[in-house]
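Peer 1: got a predicted structure plus its sequence, pasted below:
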Amino acid sequence: MSEFSSAGRTAFSSAGRSVGHAAVVGTGPNGLAAAVTLARAGLDVTLFEAAPEIGGGLRSEALFDPRIVHDVCSAVHPMAAASPFFREFDLPGRGVDLVRPDISYAHPLDGGRAALAHRSLEATCADLGADGPAWRRLFAPLMRHSDSLTRLFLSDLRRPPTSPAGALLFGRRALQGARFHGDEASALFTGVAGHAVGQVSGPVGNAVALMLGHLAHTSGWPLPRGGSAEIARALADDITAHGGTFHVGHRISDLGELSGFPLVFLDTSPRGFLSMARRHLPDRYVRALSRFRYAPGAAKVDFLVSEPIPWANPQVGRAGTVHLGGTRAELLRGERLAARGRLSDSPFVLVVDPGVADPSRIVDGKRPVWAYAHVPNGDDTPPLDLVRARIERYAPGFGDTVLESRSITAAQYETYNPNYVGGDIGAGEMSLRQIAVRPTFRWDPYTTPLHGVYLCSASTPPGPGVHGMSGYLAATSALRRHYRLRPPALSPR
């Protein structure tokens, strides 16, 4: 007889354990955020991580030179700077220096042209010439509502917005999209929409472009000094300071292994949840969760180079993030092919040279370069030549600066991080339906049919990005339901 039950009956036997115990499976940013919240509320928290080190998408590693750190997954964190969870947690107060380049992102075009999103809205508009006024009309009102919009965008989407006027303004722009005359402004906007992965055109792509785009002019697109693992370190330090314990290299294959914990939080994909819990779940829920869709994948390349990237337009070298997609039409074509399961010969590629904002990442002139291409989900084509050629198109001679390189196919990315199903680094397609019912329809999207078992990965609202809100919201839901506790204070003081 299963030790689990459907909702309405106690699912776990305490087996001598205090009801104040909780298990967290997976130590990506959301698992760590859930654990911080639970531990600060007074629960004894135990975290299980299948990999040899914690962090999930926040992991960093010295790949080629022991002195030079590469971000193996995420590198730039606009959501971490804007997230209500991280703002209260206070990353700078915990020694995490979020360094912000003067140019948040750039989009080079052929012929040495480039569009630049400066931290300064006015500087951006001046660079865009005739399209400058349209860019200002699009983003200036959103910047005035930035706090309320960020809280709405990074919520469970189940409650009314704190600023209905701001939400209406944002919604109208997401439905209408952006209209520009020149290639530069169109490419600059569409490149940010590319972060929606496969949903570039339409309301979802527009919404992502509006949110990330306006943050470029407010809190910026920062990189953690020393690498993304610094964020994971700060979270882990707070967990251990409040009595939490970590078990790394410990894979949970069956939910029954955690039957002694009254509460379980799963920072896993729906596919991962089904793998460990299918026999405990109602058939109807299994079918619903099996319908969860995944987006195109990312194929990653890490380079060690001998000098800054030789961009044809030197201004691009001041940007923290560079979008390589060509014109809007070219970018849309590449994303449509990836969504249809076909590999483009000119895919959308994102490039980050961390040394632009963080000189500590440069040693003896050598520096890391981070890049990934959008490819079909599960694609097993080695991306090195494809990505290098895309960079060379806008930075002739780049290949001559490469000292070492390592590539990971989309299929291999899932092996590295099982939450990236088929290489989907967003942990699920960002369609209109899957924003509203992520991962499937439940009023509280973090609950499951198993009493005390919660999902808290990026496959739950608000979705992808290093913001910690999925974990935080899942944990606060459980604290309210099981202990009638309010969310704990997160500040280090």
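Peer 2: That came in fine, so what should we check first? Residues are numbered from 1 along each chain as shown.

Peer 1: can we go C-alpha only for contacts and neighbour counts from here?
Peer 2: Noted.

Peer 1: strands of the stretch 251-400 of the chain, start to end?
Peer 2: Remark: strands assigned in the stretch 251-400 of the chain by DSSP state E, counting those that start in this stretch are 263-266, 297-305, 319-324, 349-352, 367-375.

Peer 1: quick one, the third one and strand 367-375 angle?
Peer 2: It refers to strand 319-324. Interaxial angle of strand 319-324 relative to strand 367-375 (axes from the mean of the first three to the mean of the last three Cα atoms, to 10 degrees): 30 degrees.

Peer 1: which neighbouring elements make contact with strand 319-324?
Peer 2: strand 103-108, helix 183-193, strand 349-352 (3 or more Cα pairs under 8 Å, 6 or more residues apart in numbering; DSSP states H and E).

Peer 1: try 10 Å this time
Peer 2: Helices and strands touching strand 319-324, by 3 or more Cα pairs under 10 Å, 6 or more residues apart in numbering; DSSP states H and E, are strand 103-108, strand 114-118, helix 183-193, strand 349-352, strand 367-375, helix 384-394.

Peer 1: any idea how far residue 186 is from the closest residue to residue 209 other than its chain neighbours?
Peer 2: Spatial nearest neighbour of residue 209, chain neighbours left out: residue 193 (4.4 Å); criterion: Cα to Cα, 6 or more residues apart in numbering. From residue 193 across to residue 186, the span is 11 Å (Cα to Cα, to the nearest Å).

Peer 1: tell me which of the two has more neighbours.
Peer 2: residue 193 (27 against 19; other Cα atoms under 10 Å).

Peer 1: got the contact list for that one?
Peer 2: 187, 199-213, 332 (Cα atoms under 10 Å, 6 or more residues apart in numbering).

Peer 1: what distance do you get for residue 147 to residue 218?
Peer 2: Where residue 218 is concerned, residue 147 sits at a distance of 10 Å (Cα to Cα).

Peer 1: common neighbours of these two, please.
Peer 2: In contact with both residue 147 and residue 218: residue 82, using Cα under 10 Å, 6+ apart.

Peer 1: picking up where we left off before, need the helices and strands packed on strand 319-324 in CSV with distance to residue 22, can you?
Peer 2: What follows is the helices and strands packed on strand 319-324, written out as CSV (distance: least, Cα to Cα, whole Å):
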stretch, distance to residue 22
strand 103-108, 39
strand 114-118, 44
helix 183-193, 38
strand 349-352, 37
strand 367-375, 36
helix 384-394, 42
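
Peer 1: just the buried residues of stretch 154-174, please?
Peer 2: By 16 or more other Cα atoms under 10 Å, the buried positions in stretch 154-174 come out as 154, 155, 156, 157, 161, 166, 167, 169, 170, 171, 173, 174.

Peer 1: how near is the last one to residue 404?
Peer 2: It refers to residue 174. Distance from residue 174 to residue 404, by Cα to Cα: 42 Å.

Peer 1: ok, and here's another one to check against it:
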Amino acid sequence: MADVAIVGAGPNGLAAGVVMARAGLNVEVFEAGRTIGGGARTMELLEPDHFHDVCSAVHPMALASPFFREFGLEERVRFEVPELSYANPLGGGRAGLAYRDLGRTVQGLGKDGQAWRRLMRPLIQHIEGVVDTGLNQFLRVPRHPLAAALLGLATLEQGSGLWNLRFSTEEAAALFTGVAAHAVGRLPSPAAAGAGLTLGALAHAGGWPIPLGGSQALVDAMAEDIRAHGGVIHTGQTVDSVGELNGARAVLLDVSPNVAARIAGGRLPQKYLATLDKFRFGDGACKVDFILSEPVPWANEEVWSAGTVHVGGTRAETAASEAAVAAGRHPDNPYVLVSQPSGFDPSRAPHGRHVLWTYCHVPHGSTRDMTEAIVRQIERFAPGFRDVVVRSHVMTAADLEHYNENYVGGDFSGGAVTIPQLLARPSLGPNPWRMPAKGLYLCSASTPPGPGVHGMGGYHAAKLALKDVFGLPMPGLSPAA
């Protein structure tokens, strides 16, 4: 009989498994898919020896997440950290460029350089507090009040109609808009601004790492640690009820609220089930992976060295695209996230070939194939792109939900990223990971701190379960522990 059963082997479920197995408990992880990984799988989608990240590809939190830092991820996985964290191409071969080196970024932004420095430098100087505020301090008095205040004030500015007061050039305005649009939703908004500021500060504080071998390397490192400490991971095994889990004393669910209700509904009070039912999912994504015969021919050659490219054009164009999606329309010129990991990791494709990772935002539940719209949008800023495409593979928003039932409507964020749903994710309270039934915990991206590959949802839930159920302290997580 397992002490702990974990449903879902995504980054959060595996993080919970690491904590529980390290505490000396008998752990079993159940994954419905044929392979582990959830939002961090790497697969051969089109041709042998071409390795595509099915969901996440670049990992701003990999070196910053408190869980990953305790776990010693940097000692377990090799990373390439591009000097140019992200870029936003514009017409005429122009581009906003966010280097790890803040000074170089400031210099490249010309007359808006000092405005960028004033926005980002205070957050960079207090980056540990900024990260801790976002990932650890849910509904608590901040341990880093100055960092929290700096982040809050900047969020009020860039998350409101005031956002156009700081910058006078298209390059700087688009550079911030591109990173804020990761949050999926209308712009400006406080939730998008908070995400953009945190990601933007991390881009300068340490960069946005790309794991060598693909995102799968992150989850494989966690799985290896679980097994090394006696845990067992089952794949291809769907769990429909907690009654199937061999009487485990603690059950941690790395699933969406609707799936949690299906699995544990018989043990949950109706009021809580009603809360789960009200949880709102956001808009979706259409994911398109490419094999290329050559690197993307960006009009601005510096863009090629960026780990991530935000292809949305100007601030106004990106905001219009996101507003169209929020209104239920498919934009003609979508905001597209792009990464070419083979430019940093040759193992991802054979010599002379490249893999390209892209997705754009689409209305919830969309069945539309956006491949042509994505190609056309990239072609705007990389003339000749169409000519270097060898093959492509598309997953519509509906396909994403079929691939992973936690991506409801193609929402890979685990729920709409809005201020109300960041405060009540999925319920309001200081410990939203604890479900109102003995030994049951929710630990997916539908809990704080929300989306991203950081493992913190699993970390927080496991910490609670250790205390509540087993009366145990947190174990050491480092490779040497």
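Peer 2: Thanks, I have the structure now. Values in this document were obtained by computation on a predicted structure and should not be read as measured data.

Peer 1: which residue lines up with the residue nearest to residue 209 of the first structure in the second structure?
Peer 2: In the second structure, the residue paired with residue 193 of the first structure according to TM-score structural alignment is residue 180.

Peer 1: distance-wise, check the residue nearest to residue 209 of the first structure relative to residue 74 of the first structure.
Peer 2: 17 Å.

Peer 1: hmm, back to that, farthest pair within the buried residues of stretch 154-174 of the first structure?
Peer 2: With distances taken as Cα to Cα, the most widely separated pair in those is 156 and 173, at 21.2 Å.

Peer 1: wait, which of the helices and strands packed on strand 319-324 of the first structure is closest to residue 58 of the first structure?
Peer 2: Residue 58 of the first structure lies closest to strand 367-375 among those, at 13.7 Å (Cα to Cα).

Peer 1: can you spell out the matching residue range in the second structure for that closest one?
Peer 2: The aligned range for strand 367-375 of the first structure is 354-362, by TM-score structural alignment.

Peer 1: average offset between that stretch and the first structure?
Peer 2: For stretch 354-362 of the second structure, the mean distance to aligned residues of the first structure following superposition is 0.4 Å (mean Cα distance after the TM-score superposition for the first structure).

Peer 1: tell me the buried residues in that stretch?
Peer 2: Buried-residue list, stretch 354-362 of the second structure, by 16+ other Cα under 10 Å: 354, 355, 356, 357, 358, 359, 360, 361, 362.

Peer 1: can you lay out the residues you listed as a markdown table showing distance to residue 214 of the second structure?
Peer 2: As requested, these are exported to a markdown table (distance: Cα to Cα, whole Å):
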| residue | distance to residue 214 of the second structure |
| --- | --- |
| 354 | 14 |
| 355 | 11 |
| 356 | 12 |
| 357 | 11 |
| 358 | 15 |
| 359 | 17 |
| 360 | 20 |
| 361 | 23 |
| 362 | 25 |
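
Peer 1: return the closest of those with respect to residue 385 of the second structure.
Peer 2: For those, the nearest to residue 385 of the second structure is residue 356 (11.3 Å; Cα to Cα).

Peer 1: wait, doesn't that closest one sit right on residue 54?
Peer 2: No: judged on Cα atoms under 10 Å, residue 356 of the second structure makes no contact with residue 54 at a distance of 11.2 Å.

Peer 1: shared neighbours, the two?
Peer 2: With contacts taken as Cα under 10 Å, 6+ apart, residue 356 of the second structure and residue 54 have 288, 289 as neighbours in common.

Peer 1: whichever residue in the second structure pairs up with residue 396 of the first structure: neighbour count?
Peer 2: Structural alignment (TM-score structural alignment) places residue 396 of the first structure against residue 383 in the second structure. By other Cα under 10 Å, the residues close to residue 383 of the second structure number 14.

Peer 1: again with the one 5 residues further on
Peer 2: Residue 388 of the second structure has 17 neighbours, counted by other Cα under 10 Å.

Peer 1: show me the contacts for it.
Peer 2: 290, 291, 292, 293, 294, 295, 296, 297, 353, 354.

Peer 1: distance of it relative to residue 44 of the second structure?
Peer 2: Taken as Cα to Cα, the span from residue 388 of the second structure to residue 44 of the second structure is 19 Å.

Peer 1: now the host helix or strand of residue 402 of the second structure: which residue numbers in the first structure?
Peer 2: Assigned by DSSP states H and E, residue 402 of the second structure belongs to helix 397-403. Aligned using TM-score structural alignment, helix 397-403 of the second structure spans residues 410-416 in the first structure.

Peer 1: tell me the SS of the corresponding residue of the second structure for residue 220 of the first structure?
Peer 2: Structural correspondence for residue 220 of the first structure with respect to the second structure (TM-score structural alignment): residue 207. At residue 207 of the second structure the chain is in coil, as set by DSSP: H, G, I helix; E, B strand; the rest coil.

Peer 1: quick one: the helices in the stretch 101-250 of the first structure, in order.
Peer 2: Assigned by DSSP state H, counting those that start in this stretch, the stretch 101-250 of the first structure shows helices spanning 121-127, 132-144, 146-153, 164-176, 183-193, 203-216, 229-241.

Peer 1: list the buried ones in the first one?
Peer 2: Of the residues in helix 121-127 of the first structure, 121, 122, 124, 125, 127 count as buried by neighbour count, 16+ other Cα under 10 Å.

Peer 1: likewise the last one?
Peer 2: Of the residues in helix 229-241 of the first structure, those with enough neighbours to count as buried (16+ other Cα under 10 Å) are 229, 230, 231, 232, 233, 234, 235, 236, 238, 239, 240.

Peer 1: now these as CSV including distance to residue 390 of the first structure?
Peer 2: Output for the buried residues of helix 229-241 of the first structure, formatted as CSV (distance: Cα to Cα, whole Å):
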residue, distance to residue 390 of the first structure
229, 28
230, 30
231, 30
232, 31
233, 34
234, 36
235, 36
236, 37
238, 41
239, 42
240, 44
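
Peer 1: of these, which is the nearest to residue 38 of the first structure?
Peer 2: Using Cα to Cα, the buried residues of helix 229-241 of the first structure come closest to residue 38 of the first structure at residue 239, 9.0 Å.

Peer 1: residue contacts, residue 32 of the first structure?
Peer 2: Residue 32 of the first structure neighbours (Cα under 10 Å, 6+ apart): 24-26, 38, 47, 54-56, 232-236, 238-239, 267, 468, 471-472.

Peer 1: now do it against residue 372 of the first structure, distance only.
Peer 2: From residue 32 of the first structure to residue 372 of the first structure the distance is 25 Å (Cα to Cα).

Peer 1: could you do residue 457 of the first structure as well?
Peer 2: 22 Å.

Peer 1: likewise residue 290 of the first structure?
Peer 2: Distance from residue 290 of the first structure to residue 372 of the first structure, by Cα to Cα: 28 Å.
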